[in-house]
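In: structure, please.
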Amino acid sequence: MEQQLHELRALASRAENRRTETGIPRVAMVQGEIPDHQLAAVYDPMINLILTGSKTMTVGERTLRYDPATYFVMSVDLPAVGAVHPSDTDEPYLAVSLTLEPTVVANFLAALPKSAGGTLYSPGFSIATVTPDLLDAWVRMLRLMDRPDEIAALAPAYEREILFRVLQGPLGWMLRDIATPDTSLSRIGVAIQWIRENFAKPLRVEALAELAALSVSTFHRHFKAVTALSPLQYQKHVRLLHARMMLIAGAGNATSVAFEVGYESPNQFSREYARFFGKPPTRDAKTMLQRLR
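Out: Here you go, the predicted model:
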């Protein structure tokens, strides 16, 4: 397994200090110190394999740490705050990821025997130890960076193998829930998608529960179990993340951005922003811009 990790690290070391596309559909890599505003984001469903260094992900009050030769699966869109750290020997953080496309996962699962999904209140992100078979599939996938003419023919097969190896492991039920209609996760996913597309609008939990075809109490419990956040907290985090990106992009001042993302009170926006990011909006944006120069 160490030999596979060594080759993967060599292949992924071409990455930059940001999400770096590989030329392979849905496969990306990253290394080094990543700007804070890129680590605080709404993360798409993915499989992420840590190669060197470590990463922590915090959603709500839940924080997980990912070390080398571990991978995490995120099965729903989650507003999270991440932090990456070099290894004990000062090697930069290095990781590769596969974005989970529900249609691809569903087509893959359709050819397999049916199996049980997750428990009723299953978290939307979790961690597992990598296996030699999973590493082997990743090695062959990343080798395609040097064989671009083979990507169209072989990448889909390697993607299916990565999915299959994850499916065999302790987080396999998360893949099934992503692609299976009318599971508890898929119902929460409908509500999450609504919030992401309408985050600036007022949110009524009763309407979201109806959208998810669940009672209000069941919806609220399940939503928090999956996302580690209440629906209103989820909306607030999405609003604040969008606001930060707008401020960094120069799309307005703190007051105009507050109204743009749905706040009625700029003072409340500033308080919640400072609580979430550690600094008031204008000062935080200035700090981020200085780091980007």
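In: drop to CA atoms for contacts and neighbour counts, all remaining ones
Out: Noted.
In: quick one, what contacts the residue nearest in space to the middle of the chain?
Out: Nearest to the mean C-alpha position of the chain, by Cα atoms, centre = their mean, lies Y43 at 3.0 Å. Taking Cα atoms under 8 Å, 6 or more residues apart in numbering, we find Y43 in contact with D77, L78, P79, A80.
In: so the closest residue to Y234 other than its chain neighbours: helix, strand or coil?
Out: Closest residue to Y234 apart from its sequence neighbours, by Cα to Cα, 6 or more residues apart in numbering: P79 at 7.1 Å. Classification of P79 by DSSP: H, G, I helix; E, B strand; the rest coil places it in strand.
In: residue contacts, P79?
Out: Counted by Cα under 8 Å, 6+ apart, P79 has contacts A40, A41, V42, Y43, V59, Y234, H237, V238, L241.
In: all the strands of this protein, residue numbers only.
Out: Here the chain has its strands, by DSSP state E, at 20-21, 27-31, 40-43, 46-52, 54-59, 62-66, 70-74, 78-85, 94-99, 125-129.
In: output these as a markdown table; include the columns distance to L229.
Out: Putting those into a markdown table (distance: least, Cα to Cα, whole Å) gives the following:
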| stretch | distance to L229 |
| --- | --- |
| strand 20-21 | 29 |
| strand 27-31 | 27 |
| strand 40-43 | 13 |
| strand 46-52 | 19 |
| strand 54-59 | 7 |
| strand 62-66 | 9 |
| strand 70-74 | 15 |
| strand 78-85 | 9 |
| strand 94-99 | 22 |
| strand 125-129 | 13 |
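In: circling back: which of the contacts of P79 sits closest to F108?
Out: Y43 (22.6 Å; Cα to Cα).
In: for the closest one, give its distance to T119.
Out: 23 Å (Cα to Cα, to the nearest Å).
In: would you do the same for the sequence below? I want to compare the two.
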Amino acid sequence: MQTLANLMQSYVDKKGWNDLEGIKETEIDGVWLYRSSNGNGRQPFTYESGIILLAQGRKNIYIGDRPVTYAAGDYLVVGVPMPLECEAMPIDGEPLLGLSITIDPKRLHKLVKQLEEQGFLESYCNKHKAGSSGLESTEMEALMLDSCTRLMKTLHCEIEANILGDALIDEVVYRALTGAEGRVLFDLAHQDGHYARVAKALSKVHEEYDQTITVQSLAEEANMSVSAFHNAFRNVTFESPLQYLKKVRLNKAKDLIQIEGMRISDAARRVGYSSPSQFSREFKRHFNATPRAI
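Out: Predicted coordinates:
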């Protein structure tokens, strides 16, 4: 029987991606394959909302002062975009292999509604802890492993991927919702809860990071008092609102400089910095390298 790692490697072979150091989108919309022979030292990243699983290798994530480790056989449930620091390590000379699965809000709400109609949420809440951060790691249960294994088998055939892919994503998201850290996604779907309100404010940060954003305006977006919003924001992201905003801006600027080749001064202005010197200082503090070196 082929393991999940074997299936990912055979898919990499099929696609000719054996030199890949990063991610590539697969034939199924919203499903990305991650591969790296080298890994990376601890450096800033932004994890987008979704399910991230590893079949080979290990990663250490640092969210504020909270470390999270996940390795082969584990998966992450990421409810909101999370600026964090990550180090990735191959094991025994084998490349890191994993999948990243984006969760469309319509898909999430559909599945949550169906589960609630079946009375699932009440029994789930009686068994699992209350409250969620924006990112949780858990071991891949047998049912989740089976779903992901069939997803990888389907990716080997373009016809199957086109016809069965969407249903398989439903199944994987269902497994995450009913798994140990499903509350992260349930809370995100409930628009009246603090978690969902913070998520709404985070959407504003990611859409309007180049504009003037205050904690007051974010609290208003979440329909909360400033003090309640500040506490709820920290519980979800392990950051203050202004620290989070700063990391989003700096990560966006890095992409503009490194990927799009934008001039440093132009990138600084694009992400909302009026002072180039302040941008350079904060960039170096965040990435431990100057914009020019990046």
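In: TM between them?
Out: The TM-score (TM-score structural alignment, normalised by the length of structure 1) is 0.87; 280 aligned residues with a Cα RMSD of 2.4 Å.
In: ok, which of the strands of structure 1 comes nearest R283 of structure 1?
Out: strand 40-43 (16.6 Å).
In: how much does that closest one stray from structure 2?
Out: On superposition with structure 2, the mean distance recorded for strand 40-43 of structure 1 (mean Cα distance after the TM-score superposition for structure 1) is 3.3 Å.
In: helices along structure 2, start to end?
Out: 4-15, 105-117, 120-127, 142-155, 158-177, 183-189, 194-207, 215-221, 226-237, 241-258, 264-270, 276-287 (DSSP state H).
In: to G93 of structure 2, which of these lies closest?
Out: Counting by Cα to Cα, G93 of structure 2 lies closest to helix 4-15 out of the helices of structure 2; the figure is 13.9 Å.
In: sort out which residues of the closest one are buried, please.
Out: Counting neighbours by 16 or more other Cα atoms under 10 Å, one finds that the buried residues in helix 4-15 of structure 2 are L4, A5, N6, L7, M8, Q9, S10, Y11, V12.
In: with adjacent residues omitted, what lies nearest to the residue mapped onto S54 of structure 1 from structure 2?
Out: Counting by TM-score structural alignment, S54 of structure 1 lines up with R58 in structure 2. Using Cα to Cα, 6+ apart and skipping residues adjacent in sequence, the residue nearest R58 of structure 2 is A71, 4.1 Å away.
In: now do the contacts for the counterpart of the one you found in structure 1.
Out: Aligning on TM-score structural alignment places A71 of structure 2 opposite D67 in structure 1. By Cα under 8 Å, 6+ apart, D67 of structure 1 lies in contact with I50, L51, T52, G53, S54, K55.
In: same question for E260 of structure 1.
Out: Counting by Cα under 8 Å, 6+ apart, E260 of structure 1 has contacts A200.
In: alignment lookup: it to structure 2.
Out: By TM-score structural alignment, E260 of structure 1 lines up with R270.
In: R176 of structure 1 too?
Out: So R176 of structure 1 corresponds to F186, using TM-score structural alignment.
In: do you know how far its match is from E48 of structure 2?
Out: Taken as Cα to Cα, the span from F186 of structure 2 to E48 of structure 2 is 17 Å.
In: swap in V31 of structure 2?
Out: 12 Å.
In: mind listing the shared neighbours of the two?
Out: Counting by Cα under 8 Å, 6+ apart, the contacts common to V31 of structure 2 and E48 are T102.
In: ok, those two, which is more surrounded?
Out: Shown here are V31 of structure 2 and E48; by other Cα atoms under 10 Å, V31 has more neighbours (23 against 17).
In: how about the contacts made by that one?
Out: E25, L99, S100, I101, T102.
In: quick check: the fourth one touching G30?
Out: So that's I101 of structure 2. Yes - assessed by Cα atoms under 8 Å, I101 of structure 2 is found in contact with G30 at 5.7 Å.
In: more neighbours: these two, which one.
Out: Set I101 of structure 2 next to G30 and count neighbours by other Cα under 10 Å: I101 wins out with 22 against 15.
In: can you find the partner of that one in structure 1?
Out: In structure 1, I101 of structure 2 lands on L98 (TM-score structural alignment).
In: if I look at the nearest residue to its match once chain neighbours are set aside, how far off is V96 of structure 1?
Out: Excluding its sequence neighbours, the residue lying closest to L98 of structure 1 (Cα to Cα, 6+ apart) is V27, at 4.7 Å. Distance of V27 of structure 1 to V96 of structure 1, computed by Cα to Cα: 7 Å.
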